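Student: The following block contains a protein sequence and its predicted model.
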Amino acid sequence: MCWKAAHYMDLHDDGGHALSGMNKSLCTDLMQRAVVDCMRVVGVNALDRRFGLEKSYRESIVFPLYDAGNLAMQQRRAWGVMTDPGFTPDLFVDSEPFGFRKSMEGFGVDTDMS
């Protein structure tokens, strides 16, 4: 999914908002599960600084909060694009352009500031 998002962004400068949000959600979840599974294998020694897992654990917990916006913001952006009437998953599969509009900024978020 990382490759697909990067490839799509290379083709379309301002079109990968939903795909990048989906990618961040997937990678965040995968990273946290992988680190916790490794810690389970190592056991109580996973917290020992000699193994480096404690650092990976801290980074996996903090990752949703930084690096291209927090996770909730990325998910709202992805939901906003996916709920647009003109969106179909085939657009990403076929690397077709799909423009991002202010109304897609977040599903369920009032974007009218008047």
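Tutor: Here it is on my side, so go on.
Student: From now on I want contacts and neighbour counts done on CA atoms only, so please keep to that.
Tutor: OK.
Student: Following element in sequence after the biggest helix by length in the chain, please.
Tutor: If you go by DSSP state H, the chain has its longest helix at helix 17-42. Counting by DSSP states H and E, the next helix or strand C-terminal to helix 17-42 is helix 53-62.
Student: Put this next to the first one:
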Amino acid sequence: MTTISWNDFTKVELRVGCIVKAELFPEARKPAYKLLVDFGSEIGQRKSSAQVTDLYSTEELIGKQVVAVINFPPKQIGPFMSECLITGFHDEQGRVALCVPDKAVPLGIKLC
């Protein structure tokens, strides 16, 4: 494991957003969704691709708060431009479980 400084950690903008739109991403190499995530009025909405199709349907993603990195540069994923990185953890079968707050928090709030 590589050790980082506190200063390195504070550079990562981990923010809470709410998924407002989720649709299949058929052009992705691995099964994925295209997501639109609202981070509140200060940050606005950002697009992301997430490989969470094993554990979540598009319907259950709508309204879910998620933790995302918002200060990576945009990344082209096939025909789609991802503007943030939704975080999650692999389970024993390799499926991705989303990293979410366990209580509702304000949109755009930074991880502390």
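Tutor: The structure has been received and is ready for your questions. Because the structure is predicted, anything quoted here is derived from the model rather than measured.
Student: So after superposing, what's the score?
Tutor: The TM-score (TM-score structural alignment, normalised by the length of the second structure) is 0.24; 59 aligned residues with a CA RMSD of 5.2 Å.
Student: Who are the packing partners of the longest helix of the first structure?
Tutor: Contacts defined by 3 or more CA pairs under 8 Å, 6 or more residues apart in numbering; DSSP states H and E place helix 17-42 of the first structure against helix 2-11, helix 53-62, helix 71-82.
Student: Which secondary structure elements does the first one sit against?
Tutor: This means helix 2-11 of the first structure. Other elements packing on helix 2-11 of the first structure under the criterion 3+ CA pairs under 8 Å, 6+ apart are helix 17-42.
Student: okay, the angle between the helix it packs on and helix 53-62?
Tutor: Going by axes from the mean of the first three to the mean of the last three CA atoms, to 10 degrees, helix 17-42 of the first structure is angled at 150 degrees with respect to helix 53-62.
Student: and the angle for helix 17-42 of the first structure with helix 71-82?
Tutor: Using the same axes, to 10 degrees: helix 17-42 of the first structure against helix 71-82 is 140 degrees.
Student: angle of helix 17-42 of the first structure against helix 2-11?
Tutor: With the same axes, to 10 degrees applied, the angle from helix 17-42 of the first structure to helix 2-11 works out at 160 degrees.
Student: buried stuff in helix 17-42 of the first structure?
Tutor: Neighbour-count burial for helix 17-42 of the first structure flags 17-25, 27-28, 31-32, 35-36, 39 (criterion: 16 or more other CA atoms under 10 Å).
Student: Can you tell me which of the helices and strands packed on helix 17-42 of the first structure is most buried?
Tutor: Most buried of these, by mean neighbour count (mean count of other CA atoms under 10 Å): helix 71-82, with a mean of 20.
Student: Quick check: next helix or strand after that helix?
Tutor: helix 90-93.
Student: Which elements pack onto that next one?
Tutor: Using 3+ CA pairs under 8 Å, 6+ apart, helix 90-93 of the first structure is in contact with no helix or strand.
Student: What residues of that helix count as buried?
Tutor: By 16+ other CA under 10 Å, the buried positions in helix 90-93 of the first structure come out as Phe92.
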